[in-house]
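Asks: Sharing a sequence plus its predicted fold:
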Amino acid sequence: MLSSCKSSSYLRKTELTDLKASKTLKKTYLRIRNMSRKEIALGHQDATAYGVVWKHDGSGTLDRSDIDDVTGKFPAVYGFDIGHIELGNTHNLDSVPFDLMRKLIVKAHENGGIVTLSWHADNPVSGGSSWDTVPAVSQILKGGNFRKRYEGWMEKVALFIRSLKDAHGQPVPVVFRPFHEMNGSWFWWGAGNCSINDYVQLWRETVNLLRYEHKVHNVLYAYSPNTLNEKEEYLRFYPGDDFVDILGIDIYNHSGDDIYREALRNDIAVMRAFAASRDKPFALTETGNIQRGHPRWWTEVLYPAVKNSGIAWLLVWRNHSPEHFFAPYPEDPLADDFRMFGEHKDILFLKDIREIGFEPRPDFTRQPGK
């Protein structure tokens, strides 16, 4: 693929942190760069695994998502979480069977979608959940008392990612987003529960284990802090350009629409400037509305704050129940507003990103917001 490139700038833009990246991974990275010109791909966590009132039966015959139920279109980006793969469990922490997850990931890729993986790993020292803040990071670094346990965990992560193959036996590319929201204190890898230096070392050792020990070459690595308390926070935990392919940020509407809008505009601007200085694409890697009440939240709160922001995608979190959901479903009072949100030409669904190729796009012809 690289031998056909005509410009040095194009060659530079295909360089990934993994020098042995698979061809499919390089193509996915170029698609992501091209998506981010002025368009935003729509993503949903566990989109095809379950919805508010349904669950995949595992038979392979169910092809459904809540977003498709509302709009007649599937999302462009598919988020999955591999938490509890490290334990050797058959299901992840949200009760999705890993065998089913594998099938859904492969199908999403073969249909033209982008796949992202998060990892809510249990605390390797205490045995508690990701939210158990017993200090653990220093214990799983090289020389730590729990290093062998962590190396065993990484072997299981690598086996799962390497098992992702399409119908032709080619590796399925994924965006891997471990140890996210590190500037918050709620995870065992978060601020206050480990030093910044130890966090950076954990990230680097994790990437090196996958690349060199386990020969995993179908992964783009994404770094995603939570809502920033100050702009300097974005850089503070950064593990370095050689260990990150995509920049992200997680911002939820916890404290009301006005504060959420401001956080989106300010924090995405910080991320955008940081990304520009490093020539990396960036995304809103998690978002969602917790403070419900605005009848046109999608079109009047979220959309104005993200349009023309440069993010390659935005991913809303999972639909667990009528009391806990982030994407619309048919009975959601905001379903009509979401349909209007999805009618903006710069909001991309699955069928839209199928049209995005791998060649550089010097110009953008679609008019955003129309």
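Replies: Yep, that arrived.
Asks: alpha carbons only for contacts and neighbour counts from here, please
Replies: Fine.
Asks: ok, and what's touching the helix or strand hosting Gln139?
Replies: Using DSSP states H and E, Gln139 maps to helix 137-140. Residues outside helix 137-140 that contact it (C-alpha atoms under 8 Å, 6 or more residues apart in numbering): 124-125, 144-150, 188-189, 194, 198-199, 202.
Asks: among those, which ones are buried?
Replies: Taking 16 or more other C-alpha atoms under 10 Å as the criterion, what is buried in those is Pro124, Val125, Phe146, Arg147, Tyr150, Trp188, Trp189, Cys194, Asp198, Tyr199, Leu202.
Asks: Pasting the second one now:
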Amino acid sequence: MGHERRGLRLLARHAGREVRHLRQAGPGGPPGGVGGINTISAHMNNFVTGGNYGDTNGDVVARILPGGDHNGEFREYLDRVARLAHAITDDRGRPIPVIFRPFHENSGSWFWWGAAHASPSQYIELWRYTVEYLRDTRKVHNFLYAYSPGGSYGGVSDVYLRTYPGDDFVDVLGYDNYDGSDASPQWVNGVVADLAMLARIADEKGKVSAATEYGISGALKANGRNGNLNWYTQVFDAIKADPDARRTTYAMTWANFGADQFFVPHPATGDLPEHEMLADFRAFYDDPYSVFAGELSRVYDRRTRAVSQQPLAHIVSPTDRERVTTPTTTIRVKVSNARASRVWYTVGDKAKQYPLRYDPASGYHTGTWQIGAASLDNTVTQLKVIATIPGRARLELTNSVILGARPPMPPGVVDDFEGHPDDTALRSEYSTYGTNTISLADANGGKALRFDYDFTFQTYTGIGKRLAGDWSDYGGLSLWLTPDGSDHKLVLQLNAGGVAYEAYPSLAGTTPVQLTIPFSQWRPAPWDTANADRRITPEDLRNLSQFNIFVNQADGVGVTRGSVLLDDLRAS
């Protein structure tokens, strides 16, 4: 149980002061050190626009990867991270291990590295590049890397692992999950299912599992306004009762920023009375099964034997399921822990081998793929790379690559689903929020979107895609819909002018309908109280950024699973 050092931007700027705090946890640290294990997150600024981590403009991930026009700025940032890592030593100069948690909560889209702004394969290669640059180029060897997308996952491992960078690049399997339900059985059961899943995956992969962020959504409230005063013990008791979830190695709360925003109940302080949830937190603390930082001892004294690294290779670019729209593109392959005697690639079912040459400046085996303009026809092909390692079996890699631009859609169209060659291409274009499955269905005279959901461990789920264009000349949004008769709440969300506007077509009945929802009927999302009275303006419709589809669980509805079909989403 603990909390995190916030932000490497702060740490790098004030390295001397912050490193002294970090040293308190290390071997041989000064008396009075808390004795815990430090974790560091990285709220990185936008390397393209110069904005902060919440500025999602600029296609940042694609442009900071190798070959991107802002890769240099990203390397400079990682150089600062490396300087910090090398400065974290004890009084005898020995490196102090630190859990490094970059690119967290990527399953959402509030950060520029989030699901709507990077494909799963782009995210994976960004993570791998970060680890390889810090570990191999800058010789940082005191970082343990924590993978921590945001929950929930309903205990479904393939959804959690969708952006998993691989066993060679991750040490801690974590996830972040905040509760806005006052520890409802559904939320608690979902957390237990997820933590149990993480523990089982960690066993399989030789990792450790953690709740890398958890707590009450939006912070605790002032006395008299908290809905469940026994939140901590109820959640802890449920986790403790599950044989897998109880093996979670640590749970980290977010910080107490002050009297206006705090995530852990406080004692009486100055004019502030004791927080009403402190008694329950103390009961959580006193439970024999919980361990807090002050109760840890000799954390860094354990002797371990390093495992020899096996040869490893991965295709850096083009990433898996990437869409290549130029007649030529650069192939980059990273081979680690071995020297390859030969590396080559083939395309599709053709046997011809094309060599890749080692570039010592970049550390990649590279070559130019001569695709040809005629092959840019919106089809999927297989890029296969083979690396031979003397005295060992050869390494074989395969990425699927979509050749050619997606057929252009008329102005105002969100999606007609005809331009996706298969389900995998569809899923690469949409971000997933929560647990659901999307696929292409034969309906409405062509292809339509099938959206399958399950509310066993979640209360809402959705998908989203980036959106651009000028809709100021349109009066509404039209769509074809086949509801599932569930009476759950379908939410169409249009992010325009920086505001999330919503409309709610009915899921009653099962008859296909053609709908048009005037923009005058759209309203800001209920959680956006600051814009509650705002309405869509022509200026908003000139500044589009995102289109999302959600299904929210309705109160009193017994149906927990369903499927909705949608098609021809367009401004009209």
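Replies: Received, thanks. Computed from a predicted structure; not experimentally measured.
Asks: Tabulate the buried ones among the contacts of helix 137-140 of structure 1 in TSV, adding columns for secondary structure and distance to Gly293 of structure 1.
Replies: Compiled in TSV, these are given as follows (DSSP: H, G, I helix; E, B strand; the rest coil; distance: C-alpha to C-alpha, whole Å):
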residue	secondary structure	distance to Gly293 of structure 1
Pro124	coil	39
Val125	coil	41
Phe146	coil	46
Arg147	helix	47
Tyr150	helix	43
Trp188	coil	33
Trp189	coil	33
Cys194	strand	37
Asp198	helix	41
Tyr199	helix	38
Leu202	helix	40
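Asks: Next, format those as JSON lines and append distance to Asn218 of structure 1.
Replies: Formatted as JSON lines, those follow (distance: C-alpha to C-alpha, whole Å):
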{"residue": "Pro124", "distance to Asn218 of structure 1": "26"}
{"residue": "Val125", "distance to Asn218 of structure 1": "29"}
{"residue": "Phe146", "distance to Asn218 of structure 1": "27"}
{"residue": "Arg147", "distance to Asn218 of structure 1": "25"}
{"residue": "Tyr150", "distance to Asn218 of structure 1": "21"}
{"residue": "Trp188", "distance to Asn218 of structure 1": "27"}
{"residue": "Trp189", "distance to Asn218 of structure 1": "25"}
{"residue": "Cys194", "distance to Asn218 of structure 1": "29"}
{"residue": "Asp198", "distance to Asn218 of structure 1": "26"}
{"residue": "Tyr199", "distance to Asn218 of structure 1": "23"}
{"residue": "Leu202", "distance to Asn218 of structure 1": "20"}
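Asks: between these, which is nearest Leu104 of structure 1?
Replies: Nearest to Leu104 of structure 1 among those, counting by C-alpha to C-alpha, is Tyr150 at 27.0 Å.
Asks: What residue in structure 2 is paired with the closest one?
Replies: Matched to structure 2 by TM-score structural alignment, Tyr150 of structure 1 sits across from Phe74.
Asks: how about the nearest residue to that match, chain neighbours excluded?
Replies: Ile64 (6.1 Å; C-alpha to C-alpha, 6 or more residues apart in numbering).
Asks: That neighbour matches what in structure 1?
Replies: In structure 1, Ile64 of structure 2 lands on Ile140 (TM-score structural alignment).
Asks: right, and the match of Tyr150 of structure 1 touches Asn46 too?
Replies: No: assessed by C-alpha atoms under 8 Å, Phe74 of structure 2 is found out of contact with Asn46, at 9.6 Å.
Asks: Nearest residue to the middle of structure 1?
Replies: Of all residues in structure 1, the one closest to the mean position by C-alpha atoms, centre = their mean is Thr116, 4.3 Å from it.
Asks: How about the secondary structure of it?
Replies: Using DSSP: H, G, I helix; E, B strand; the rest coil, the structure places Thr116 of structure 1 in strand.
Asks: just checking, what residue in structure 2 corresponds to it?
Replies: Aligned by TM-score structural alignment, Thr116 of structure 1 pairs with Thr39 of structure 2.
Asks: tell me the SS of the nearest residue to its match once chain neighbours are set aside?
Replies: The spatial neighbour of Thr39 of structure 2 that comes closest, neighbours along the chain excluded (C-alpha to C-alpha, 6+ apart), is Ile99 at 4.4 Å. Classification of Ile99 of structure 2 by three-state DSSP places it in strand.
Asks: Ile99 of structure 2: what's it in contact with?
Replies: Listed by C-alpha under 8 Å, 6+ apart, the contact set of Ile99 of structure 2 reads Ile37, Asn38, Thr39, Ile40, Phe143, Leu144, Tyr145, Ala146.
Asks: How about Ile246 of structure 1?
Replies: Applying C-alpha under 8 Å, 6+ apart to Ile246 of structure 1 gives the contacts Leu220, Tyr221, Ala222, Tyr223, Lys280, Pro281, Phe282, Ala283.
Asks: Contacts only, for the fifth one.
Replies: I take that to be Lys280 of structure 1. Per C-alpha under 8 Å, 6+ apart, neighbours of Lys280 of structure 1: Asp245, Ile246, Leu247.
Asks: 10 Å instead?
Replies: Lys13, Leu16, Tyr29, Arg33, Asp241, Val244, Asp245, Ile246, Leu247, Arg272, Phe274 (C-alpha atoms under 10 Å, 6 or more residues apart in numbering).
Asks: Which stretches in the stretch 1-150 of structure 2 count as helices?
Replies: 8-13, 15-23, 60-64, 71-87, 120-132 (DSSP state H, counting those that start in this stretch).
Asks: Flag every buried residue along the second one.
Replies: Right, the one you point to is helix 15-23 of structure 2. Ala15, Glu18, Val19, Arg20, His21, Leu22, Arg23.
Asks: doesn't Arg83 make contact with the first one?
Replies: What that stands for is Ala15 of structure 2. Yes: with contact defined as C-alpha atoms under 10 Å, Ala15 of structure 2 reaches Arg83; the gap is 9.0 Å.
Asks: among the contacts of Ile246 of structure 1, which recur in structure 2?
Replies: On the basis of both residues aligned by TM-score structural alignment, their matches' C-alpha atoms under 8 Å, what survives of the contacts of Ile246 of structure 1 in structure 2 is Leu220, Tyr221, Ala222, Tyr223, Lys280, Pro281, Phe282, Ala283.
Asks: Looking for the alignment partner of the last one in structure 2.
Replies: In structure 2, the residue equivalent to Ala283 of structure 1 is Ala210, according to TM-score structural alignment.
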